[in-house]
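Student: turn this into a structure:
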Amino acid sequence: MGQGAPSTREVTVVLDGYSFLECPRWHDGRLWVSDFYTNQVVSTDGRGHVEVVAEVPRQPGGIGFLPDGRALIVSMRDHRILVRDESGSLAEHADLSGAVPGLLNDMVVDDRGRAFVGNFGFDLMGGAPLRHTTITRVDVDGTVATVADDLCFPNGMVILGGNVLVVAETFAGRLTAFDIAEDGGLGNRRVWAQFGEPPQTEDVGEAVELLQVGPDGICADAEGAIWVADALHARVIRVQEGGEILDEIPTGLAVFACMLGGDDGCTLFLCTAPSFPEHERRPVREAQLMAVRVDVPHAELP
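Tutor: You can find the predicted model right below:
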C-alpha cells in the first residue's frame, strides 16, 4: 500500500481508562506497558485480562527483558533502571543520574542483556527550548556509558539483525541507525528514514507544526520494515529503509507507541491518548490500548 492510501482495517480498543500508556513490549504471551501517571506497569493477554506487574513511584518508562527473563524497567524521574525478579520485587539495576541531562525515556535491550536508553535532554513539559542529547548503554553488570550524542529527542528503538540499532529522533522527523560493535559501542551513524526536512527551530511548538511525521515508539516486522507511531498525526505508519511509507493506519487518537504481538505476532498494539502534555493527561484517564491486525508478523527486538 503506497503513501497516501490509509488502511481501512478495523482498530479495536483492548484497554481503556489509563493516564498515558507508553513503551509496550510483547513478552511470553503478554503485552507489558507503562502507564506514566499512575506509576504502574501493567500486562495484558490482549483479551481483557490485566495485571499490575510493577509499581514505579518515579514514573515507569522503557521496558526490556534480560536473557534470563527478568524485566528491566526505566524509572524516568530519578534516572534509574530497575530490575524485576520472578517474585515481582524491584531492585536498582543502574543509576544513570550522572550521565543524562533529562528524564529517561524509551529503552531496548539486546540479546546479551545490554540496555540502550534515551532521555528527553530538556524539560519538554516545562516549555524549555529543544536541546540535543545522548543514548546511554547499560551493561548487564550495571555499568553505564554514553554511546551516542547529538540526538534530537531519542525515543523508540529497535535492534535489527542483532547488530543495528535504529532510534526515532522525534523532533528531527527521522529514524537514525547505528551499527552495534562487539563491545557495545555505536558507530556508522546514518539516516534510516527521513520524513521531510528537520525543523530548524528550538521552539517545540514550531517544530510540531513543521514535522511531517513525529516518530515516537517503533517496532519491527519479519520483512525488515518498521512500524512507527506518528505522535502528531493520529496514525501509525509502516516504513522501509530509505523512508518509503508502505502502509498507514489512522487511529482517531494520537498514537505514541506501537508493538507487534499476539499469538501469531500479527496484532499491532497501539498506545493512544488525546494529547501528550502532562498537565492534560495526569488528571484524567483517557488513554487507550488499541489493536489492529496486520499481515507481517513481529520480528527483531524488542
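Student: could you use CA atoms for every contact and neighbour count after this?
Tutor: Noted.
Student: which residues does stretch 108-123 contact?
Tutor: By CA atoms under 8 Å, 6 or more residues apart in numbering, the list of residues contacting stretch 108-123 from outside reads 62-67, 100-107, 128-140, 153-155, 157-159, 162, 184, 301-302.
Student: could you also give me the structure for this second sequence? I'd like to compare it with the first:
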Amino acid sequence: MITLPLPEIVVDGLSLPECPRWHDGALYFSDITAGRVHRLNADDSTELLYESSTDFIGGLGFLNNGDLLAAASKQRQVLRIVDGKAEVFADLSGLCPYVLNDMIVIDNNAYVGQPGYDPWGAHMDKMPDPADVLFANTEGSVSVAASDLMSPNGIAVSPDGSTLYVAESTGNRISCFTRDSATGALSNRRVFATLPDGGIPDGICLDDEGAVWAAMPIAVTPNAYLSGLGVVRLVEGGQVTHVVPVGEGRRALACAFGGPDRKSLYICTVPEFHGSAAASEGHGRLERISLDFIGAGRP
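Tutor: Down below sits the predicted model:
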C-alpha cells in the first residue's frame, strides 16, 4: 500500500461539500446543508449556480443536453436546474421513505441512492433499513433499479456504461451491477470489494485501470489507513493499493477525477464530527491532488 501526499486546499469555508462532478471543463459540487450547487472554474474561481432555502442538495448529474440535475434530499425529488432556477424532474417521494442521497446520471437516466434512515432527523440513531437505488428518466419513468442494499451511497459508472458501482456504506462493500444501455435496467448484482476491517465507503469514482477510489469518512477501527481520514484505491477483491490522506482531524466524504487530463483527484472533506454533521458548518473544503492515474467513467 502506498500513502500519497496530502492534497492542496482549493476551496474553504463550505458546510458539507459533496458529490463532485467534472463536466465540460469545470468541477461541479454540492454543499448539502447549505442547499447550494457550486462550479469550480479552470482558474479555481467559484460560482454559485443554485441555492435552496428549504432543502438540502445532494447528488448531481447532467442530461445529454447539458442540463444539470440535483437531488433535493428532504423533498425526495430530482430537480432540473437551468439559469439558477429549479423545476421538478422526478418525484421519488413515493419510493423513498426517508431522504435522497447521491446520484449519477448517464444516457438521460438518473440513479439515486438513499441511506435507509434520516441522517438529519429523528431516525438518526436507528439502524438503517435495507434501501433501494431509484431510477428516473426524461420519459417520466420512476422505479426501483436495485433493492435490498445497505445505505446505497456513492455511485459510479464504467466508461462503456455497462457496469454500475454502488458504495453500500453500512454494508461495508462496493457492489456492482450489469447495466442495460438501452433500458437502464440493472442486473447481475455482485460484490466488487469488501472493505478491509469493516471500512465504510461514501463517494466513489473510477480510474482507467478499473479500480475504485472510495472516500472513507467514518472511523471504525484503529487501523490507520481505514480510520475515516482519507480516500483509498481499491482493486477488485478489496485490496487497498493507495491511500490519499486528508490530514489529522478531517474526513473525506466524496471524490472525483477532473482536470484537462483527468489526473486531478478532487476530494470533499470536513472536520471530524461526532454524531452531527452540523459540526462541520463553515469548515468544509474542496481539496485536490495530482496523480499518475487517469479518471474514467462517471463521475
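Student: give me the element the counterpart of residue 72 of the first structure in the second structure is part of.
Tutor: Counting by TM-score structural alignment, residue 72 of the first structure lines up with residue 69 in the second structure. With secondary structure defined by DSSP states H and E, residue 69 of the second structure is part of strand 68-72.
Student: got the buried residues for stretch 6-17 of the second structure?
Tutor: Of the residues in stretch 6-17 of the second structure, 7, 9-11, 14-17 count as buried by neighbour count, 16 or more other CA atoms under 10 Å.
Student: related to what we said a few turns ago, which residues touch the closest residue to the match of residue 72 of the first structure other than its chain neighbours?
Tutor: Nearest residue to residue 69 of the second structure in three dimensions, chain neighbours excluded: residue 80, at 4.6 Å (CA to CA, 6 or more residues apart in numbering). By CA under 8 Å, 6+ apart, residue 80 of the second structure lies in contact with 67-70, 86-89.
Student: mind listing what residue 132 of the second structure touches?
Tutor: By CA under 8 Å, 6+ apart, the neighbours of residue 132 of the second structure are 113-114, 144-149, 152.
Student: map it onto the first structure.
Tutor: Using TM-score structural alignment, the equivalent of residue 132 of the second structure in the first structure is residue 134.
Student: before we move on, back to that, quick one, which of the contacts of residue 80 of the second structure are buried?
Tutor: Buried subset of the contacts of residue 80 of the second structure (neighbour count, 16+ other CA under 10 Å): 68-70, 86, 89.
Student: taking the buried residues of stretch 6-17 of the second structure one by one, which sit in strands?
Tutor: Using DSSP state E, 9-11, 14, 17 are the members of those that sit in strands.
Student: could you dump the residues you listed to CSV with distance to residue 267 of the second structure?
Tutor: Formatted as CSV, these follow (distance: CA to CA, whole Å):
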residue, distance to residue 267 of the second structure
9, 9
10, 10
11, 11
14, 13
17, 9
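Student: so residue 55 of the second structure versus residue 243 of the second structure, what's the distance?
Tutor: Applying CA to CA, to the nearest Å, the value for residue 55 of the second structure to residue 243 of the second structure is 34 Å.
Student: what's the single longest helix in the first structure?
Tutor: helix 204-210 (DSSP state H).
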